[in-house]
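Chemist: generate coordinates for the sequence data below:
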Amino acid sequence: MKSRLLLILTVGVILFTSCNRTKKDADSDKGSATIYHSGDIITMEGDSPEYAEAVVQQNGKIVFVGSKDKAEKSYKGAEEFDLEGATMMPGFIEPHAHPVSIGAFILGNEIVAPHEWSMPYKTYQAATNHEEYISGLKKIVEENKEKDYVLAWGYHQAWHGPLTKEDLNAVSSTIPILIFHRSGHEYYLNDAAMRKFNVDVSKFENQDQMDAKNNHFWERGFQELRAGYLTPAVYGDKERLTLGMERMSEMMLQNGITAMMEPSFPNTEFHSEYNLLKAECERFPYYTMYLVPGFPEQFTLKKNNEEMHAYVQKMSEYNTDNIEFLTNQYKTFSDGAIYSLALQLKDGFANCPHCHAEWIMPPDMHKEVFDFFWDKGYKLHIHVTGDKGLQAALDILDKSMKRTPRENHQTTMHHLGLFDEAQAQQMKELGVEASVNSYYLWALGNKYGEIGFGKERAARIAGMKWLTDRSIPMSLHSDFAMAPAEPLTLAWVAATRMTDNGQVLRPDLKITVWDAMKAITIDAAHTFSKGDEIGSIKRAKFATFTIIDKNPFKIEPMEIKDIKVKGIVYKGKFKENG
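Modeler: Modelled structure (predicted):
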């Protein structure tokens, strides 16, 4: 009897101690929690704006969404974050940008472009014609004459007219000058740069995508130049690129970006780009980079499809706390760049004798690569800009679906500069998704009405409502630096159809503010299959938020671009803007 009583008492003590320890540990955990309250907290869950009175994060994850009273009772001793009337949303997401190969590369050099560019560190004034462009170029060459070379991004022939090597040699015959086209798909060099980088045009495989007389290289010719002759000196310029990466992080904070996906990483050379990105993420650990491999590297490495597949599967070895390789996704390409006026159009170009339609991957090449990765079960991202380029990609997908059907394949068309309603319907029927650069309309709608497209087609650039009307999942992206990395600006353009001269084009194609804000939060996360981790405020997701000074659902759509970012919360860590 005594033995039985002793056993009962012992078990009781153990249970009591265990319960007390669990409660103590739980109280300790709750003490490390944070309650966010006293502002408009928009969850971006559901089909319309939903609000929560309070959100609790613990160890970087959301553990509670509901009333402030219940949050405080359930998490006694938690730290409180008073929003003081500000609005908190899921962290803004950039689902298509190029932080190193284009973003940091530009931010570490100079800009002379058709529109003003306001960066955290400097504002570059617009150069709207040939004279202003050459004048601006001369100024930056003079300011940087002590450097090994001068690189300027932003030239565009629709504003600045033709650019010859004689123009560049006249700016300087001794200082190497590299002009990085506004599209990010072309280079122009002066003779001094050709000499410095030992460029031998006779050795290029893609003679049809270069103009040796003017030291001009585009699409695959551009890829050969960039990944070959220019890589050691220009893309290996650690000092400039490190500065560019620091500026990139500052810009992301300023605009509330907490996650970014780069399709086709790397664009030049893996280790140089990865090491720069990794170092910056360690210095500034307030965003996640999701990286998708793609065709540019396959092209420059000259790997066949099987070799590339094996190579991609090893990339997860490079994951860190802030970098994740998505090794079940791949990026391919259809037609040329919209900013180069090299896209493929069903009805050709209007009033543009110098325009030349290009394929980055000719359809036969594209189909071979697409089919291989489709059959391996990859989610495919496809660069398309013109309606003919889109149709070529849709035809490839249609044949693959008939040959090897796949459900919920989430193939995503990126950019979508020009398409029509019938193509939107075909996208719906094929289960295609979209990521649109809405800024095309603001920057190009008026100019391309004069040169390249004609008024009717230019007015329907980025016809996003045709997608949202069909419930096609759609995100908005900048493709930085094809647009400023400003999610709220992208949402503003989508909801207003405003252009650079203050004119609204095709107001019937405006999308709702709800759809626009989804496109930079939950639908942006969906674009690269991370909607279960980020993109909305929901229990078990990462506690990653953007705090802004106004609620976009309580102001006029025209005011969205003027909303200020106060700061971000990245996995529970607050970082103030400014």
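
Chemist: CA only for contacts and neighbour counts going forward, please
Modeler: Noted.

Chemist: so what does the helix or strand hosting Ala524 touch, helix or strand wise?
Modeler: Assigned by DSSP states H and E, Ala524 belongs to helix 522-527. Applying 3 or more Cα pairs under 8 Å, 6 or more residues apart in numbering; DSSP states H and E, one finds that helix 522-527 contacts strand 92-94, strand 433-436, strand 474-476.

Chemist: okay if I get those as CSV plus mean neighbour count and distance to Tyr187?
Modeler: Output for those, formatted as CSV (neighbours: other Cα atoms under 10 Å; distance: least, Cα to Cα, whole Å):
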stretch, mean neighbour count, distance to Tyr187
strand 92-94, 30, 26
strand 433-436, 26, 25
strand 474-476, 30, 27
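
Chemist: next, the second sequence, to be compared with the first:
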Amino acid sequence: MKETIYINGDVVTVDDNNPEAEAIVVRNGKIIYVGDNSGAMAFKNDKTEVVDLGGKTLLPGFVDGHSHYFMAANTVNFASVAAPPVGTVETIDDIISVLKVDIEAGDYKTGDIVVGWGYDESLLKEGRVPTNKELDKVSTEHPIYIAHASGHKGVANSAFLKKFDINEDSVDPEGGHIGRYPGTKTPNGTLEEQAMMPIMMKLFSSPDQSRLVNNLKAVDKLYAGSGITTAQDGGWMPPSLQLARMADEQGLLKIDVVGYPFVESKDTFGLIDENEIGSYKGHIKMGGAKLILDGSPQAKTAWLSKPYHVAPPGEDETYRGYPFHENDQDVVEVVEECLKRNIQLLTHTNGDQASEQLIACYEKAQKNTGITDDFRPVMIHAQTVRDDQLDRMAQLKMIPSFFQCHTFFWGDWHLDSVLGPERGARISPVCSAIERGITYTLHQDTPVIPPNMIFTLWTAVNRKTRSGRTIGEEQKITVMEAIKGITINGAYQYFEEDTKGTITVGKRADMVVLDKNPVKVAPDDIKDIKVLETIKDGEIIFKA
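Modeler: A predicted model of the protein is given here:
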């Protein structure tokens, strides 16, 4: 029996019935006492470990509302073409240089595919997307593809286009777009959404398993180092599921991971076994299904109800993005399948028209089936969801999981180019959700950005852009509301609120130690708080 007493702490329990404490006791991975020092020390015996927190802050372990855990493992070895603060790229020439260095330093054979991750034209000095001809300057022997920071589009060089038979005769797939030089049918290298996703699926479906297993160690440390004790893999493919189980069997995973296989139609539920949903096997749990309805606003592929503030190159002023599923009935059938089989559905919607499609289809599916049980459906990202839509989401008990850090990373871009001042100020409308009594979660969508939960707290409370502008003052929330979005609400999203999300007697000892209390520091100083330790089931899995 292992027993640990933590004393002299600034304990933020997130338990409304007992919000603050100075000590806790953990036995065999479970919390058995929360209170004052003297009460905790009453449990001490000759085998008890006593940890003096010395005034440091103890919170519940952070729960990731949405990310791509195993995709992050795939991207570890990709060349970083991201802008600061994630990377160093500021120009198209920088991208070319980074890729050349990667090829020279890497173990590439002639013809091997080279992938870069994280470019963002909104942060490039040229203010535009690179072309295939510019990437040809890197290499004409290696197929090259660079993914946009959102993961929803990318640019290929000529060798990559040739390898995957993308040419003048190629047609845009439903839910996708092939960029072309003005006035011609010649591809310019840009591949959006369904024009690139099947290709990326192939690249991710034939990985070097031994390399990925090693990468998982780095990814697990990255998440744990951010205080995360439960993560999500939002979009399982067969290799991801196999890798997850193999990694867990080898003891590589220290945190829990909840996976959601991709579905595209009622006929694509093959990876999902209802008997596996909801139960952990080691650190792995199948949570339900993942559906995508549109792209991303920062890539200007999200499906909006009104035109973009500034249309992307090649599009006219009426451009509103586009859906993944033009036929609503396809979406209705997916929802019906989930309702009939008791499967939680996570749905990616960024644009408000995609949000409308999800809400309307969910309403119709409930009416068609007569099933109104609460399966806690989740609207992933919900960047531009409107107040009238939040009203209906409250009726459906639909959880919005907000990509809150958009306010910093792309806030200026949204205000000036994507959405304009009025719509841009309402991205990630968390306060509007709270006003309606809606349960919400917060996330980083890793590997789009690093899984920095502390930074997410800062963005939710301050809503500052890169340039320092405040974006949507009325959507700011309190520190405790933000903390709930990455703890107890996240646990609720995964049907785990009885075992995780608060420091409460009887729950698992998933906790994080911080150098300062986010509730007590000045709002702008939250971003500077450090994660000192992460504890999973009573065991330290990260120590700074």
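
Chemist: okay if I get the helices and strands packed on helix 522-527 of structure 1 as TSV plus distance to Leu416 of structure 1?
Modeler: As requested, these are arranged in TSV below (distance: least, Cα to Cα, whole Å):
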stretch	distance to Leu416 of structure 1
strand 92-94	16
strand 433-436	6
strand 474-476	11
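
Chemist: before we move on, the earlier item: residue range for the helix holding Ala524 of structure 1 in structure 2?
Modeler: Using TM-score structural alignment, the residues of structure 2 aligned to helix 522-527 of structure 1 are 488-493.

Chemist: can you tell me which helix in structure 2 is longest?
Modeler: Criterion DSSP state H: the longest helix present in structure 2 is helix 352-369.

Chemist: that one: how far from the chain's middle?
Modeler: Computed by Cα atoms, centre = their mean, to the nearest Å, the chain-centroid distance of helix 352-369 of structure 2 equals 23 Å.

Chemist: average offset of the helix or strand following it relative to structure 1?
Modeler: Using DSSP H and E, the helix or strand that follows helix 352-369 of structure 2 in sequence is strand 378-381. Compared with structure 1 after the fit, strand 378-381 of structure 2 shows a mean deviation of 0.9 Å (mean Cα distance after the TM-score superposition for structure 1).

Chemist: helices or strands next to strand 378-381 of structure 2 in the packing?
Modeler: Against strand 378-381 of structure 2 (3+ Cα pairs under 8 Å, 6+ apart) you get strand 344-349, strand 399-402.

Chemist: would you turn the ones you listed into a markdown table with distance to Lys100 of structure 2?
Modeler: Output for these, formatted as a markdown table (distance: least, Cα to Cα, whole Å):
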| stretch | distance to Lys100 of structure 2 |
| --- | --- |
| strand 344-349 | 35 |
| strand 399-402 | 36 |
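
Chemist: can you tell which of these is closest to Phe269 of structure 2?
Modeler: strand 344-349 (11.7 Å; Cα to Cα).

Chemist: what is the burial count for the equivalent of Lys388 of structure 1 over in structure 2?
Modeler: In structure 2, Lys388 of structure 1 lines up with Gln353, judged by TM-score structural alignment. Using other Cα atoms under 10 Å, Gln353 of structure 2 is surrounded by 24 other residues.

Chemist: cool, and the one 4 residues further on?
Modeler: Per other Cα under 10 Å, the neighbour tally for Gln357 of structure 2 reads 21.
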